[in-house]
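Asker: just to be clear, the model below is a prediction. Sequence and coordinates:
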Amino acid sequence: MVRVHDLIELTNVEGFLLKETFPDWVRQSLRELPYVVVRRAPIIDGLIPIGIRGKHRSERCASTISISSIKKIYTPESIDVSNVQTHASHINEALKAIEEMIAEYPLTWGPTGSVGFELITRNPTTHLKSDIDMIIRSDVTLQRTTAETLMNQLSKLPVKVDILLERDEGGYALSEYASGADKLVMRSTEGPKLVTHPMLQLLHDGGKYDDHTGT
């Protein structure tokens, strides 16, 4: 099972490149690094939505692959930030600090975007102005006060950190959840939706929950 943000190593790049007409940069990029990222879109007829990244921010291409095209799947949470590093020292220092912060909570997390791509492929993609994109996967209820505390801690880092709280139904910006908003934008496979987060709905209904965060 693949999920959005997972990085996939392709089995047969040349076979994949024959399936449709791609820009020259796509061919060059995949021949050098046969990796694609799972996009947030529906899986139709067994085809997995993927994105291809080039050397520049303007070089992004959407496509699909079949399960047979997968050689290996790398999840953001499988990245051991203690033992792998980017070539940007400020990113490495920030990742170490984030790891220490997250260790206070039983949360599953991992870097995505250019940082995650570099940590997995070992190909330099970060730079001095790079931010850190990361996800927290949580199917248990994350208390809003915990989200607020975590965002306050992260805001003190010299690097901007953008976090998505990923649940089965979609992804939420942790900063938005921590802000106190009644409605949140949920990033779903059908597109963005303005919804009430499950935690907020529980509070509105007067329900109780187990605090799994230790706060």
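Answerer: Received the coordinates, thanks.

Asker: C-alpha from now on. contacts and neighbour counts both.
Answerer: OK.

Asker: tell me where the protein has helices.
Answerer: 13-17, 24-32, 89-102, 113-121, 144-154, 174-178, 198-204 (DSSP state H).

Asker: who's in contact with the nearest residue to Glu169 once chain neighbours are set aside?
Answerer: Setting aside the residues directly before and after it, Glu169 is nearest to Ser188 in space (CA to CA, 6 or more residues apart in numbering), at 6.7 Å. For Ser188, the contacting residues are Arg40, Ala41, Glu169, Gly170, Gly171, by CA atoms under 8 Å, 6 or more residues apart in numbering.

Asker: for this structure, what spans make up the strands?
Answerer: 7-10, 35-38, 48-53, 60-65, 70-74, 108-112, 132-137, 161-167, 170-173, 184-188, 191-195 (DSSP state E).

Asker: take a look at this one as well, against the first:
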Amino acid sequence: MQPHAFRPHDLLFLRLPDRFDAGGAWPDWLDIAWLLRAPLVVRRDVASGSRVPVGARGITRSQRCKGHVQRAAVTRCVTPEMLAHVPVPPDCTLPPLLALAALAPQLDALGVAWGPAGGAGFQLASGLTALRQDSDLDLLVRAPSPLSGQVIDRLLALQQGASCRIDLQVDTGWGGFALAELARGGRVLLKTAHGPLLVADPWRHAEAA
């Protein structure tokens, strides 16, 4: 696993779960038994050396814990792109996973690198319950180059008529933003490792940086 391989939204499984550094005591809901099954989520932050900025999550929205982990403690990395075509169980009734299965062929047809993130990605990667009937479907599109207007329009159209609310995030490689903000016009909130920035063009800002 190369040092540059980990990107925001990637899921990291640990072979040394006790190496998760939260900067202090772990919250009550988090323990080694959980981290042996649940992956950490790579987050946007500045880290030095072999430290990777990550976050642990539990089964409820309130169960979140930021921290870092050494690369040597990671045994497996699962990317959103790897989860794009994980089969949904035939008896599944969760709207986010049903929407994911329905949208996958249309997303593939756009020729973009994409995959489920958030609770859907976490549940597909680990088998642990993270979604509810009213959960959103978080989708990630990797776009180091600007998306064409046609692709943006088609991505936005996919959000209409879905069986749940869809939160579509775009990762430029330098930062991430919500596609819906770009569609509204004006400046976009770009989340970077150095903090959030309001920019007119998220791709042009990355080139300048």
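Answerer: Noted; the coordinates are in hand. Nothing here was measured: the structure is a model prediction, and the numbers come from that model.

Asker: Throw the helices of structure 1 into CSV and include distance to Tyr74 of structure 1 and mean neighbour count, thanks.
Answerer: As requested, the helices of structure 1 are exported to CSV (distance: least, CA to CA, whole Å; neighbours: other CA atoms under 10 Å):
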stretch, distance to Tyr74 of structure 1, mean neighbour count
helix 13-17, 17, 14
helix 24-32, 16, 15
helix 89-102, 18, 16
helix 113-121, 8, 21
helix 144-154, 25, 16
helix 174-178, 23, 20
helix 198-204, 28, 14
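
Asker: those helices into TSV, with extra columns for distance to Ile163 of structure 1?
Answerer: TSV is the format used below for those (distance: least, CA to CA, whole Å):
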stretch	distance to Ile163 of structure 1
helix 13-17	31
helix 24-32	27
helix 89-102	11
helix 113-121	11
helix 144-154	9
helix 174-178	6
helix 198-204	17
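
Asker: for Gly46 of structure 1, which of these is the nearest?
Answerer: helix 13-17 (15.6 Å; CA to CA).

Asker: the closest one: average distance to aligned residues in structure 2?
Answerer: The superposed helix 13-17 of structure 1 is, by mean CA distance after the TM-score superposition for structure 1, a mean 4.2 Å from where its aligned residues fall in structure 2.

Asker: show residues contacting that helix.
Answerer: Against helix 13-17 of structure 1 from outside (CA under 8 Å, 6+ apart): Arg27, Leu30, Arg31, Pro34, Ile65, Ser69.

Asker: how far away is the third one from Gln143 of structure 1?
Answerer: It stands for Arg31 of structure 1. From Arg31 of structure 1 across to Gln143 of structure 1, the span is 44 Å (CA to CA, to the nearest Å).

Asker: same deal with Met1 of structure 1?
Answerer: 28 Å.

Asker: burial of Leu14 of structure 2, as a residue count?
Answerer: 24 (other CA atoms under 10 Å).

Asker: measure the residue mapped onto it from structure 1 to Leu128 of structure 1 for me?
Answerer: Under the alignment (TM-score structural alignment), Leu14 of structure 2 pairs with Leu10 of structure 1. Between Leu10 of structure 1 and Leu128 of structure 1 the computed distance is 30 Å (CA to CA).

Asker: ok, Arg57 of structure 1 to Ser130 of structure 1 distance?
Answerer: Distance from Arg57 of structure 1 to Ser130 of structure 1, by CA to CA: 12 Å.

Asker: of the two, which one has the most company?
Answerer: Taking Arg57 of structure 1 and Ser130 together and counting by other CA under 10 Å, Ser130 has the greater number of neighbours (17 against 8).
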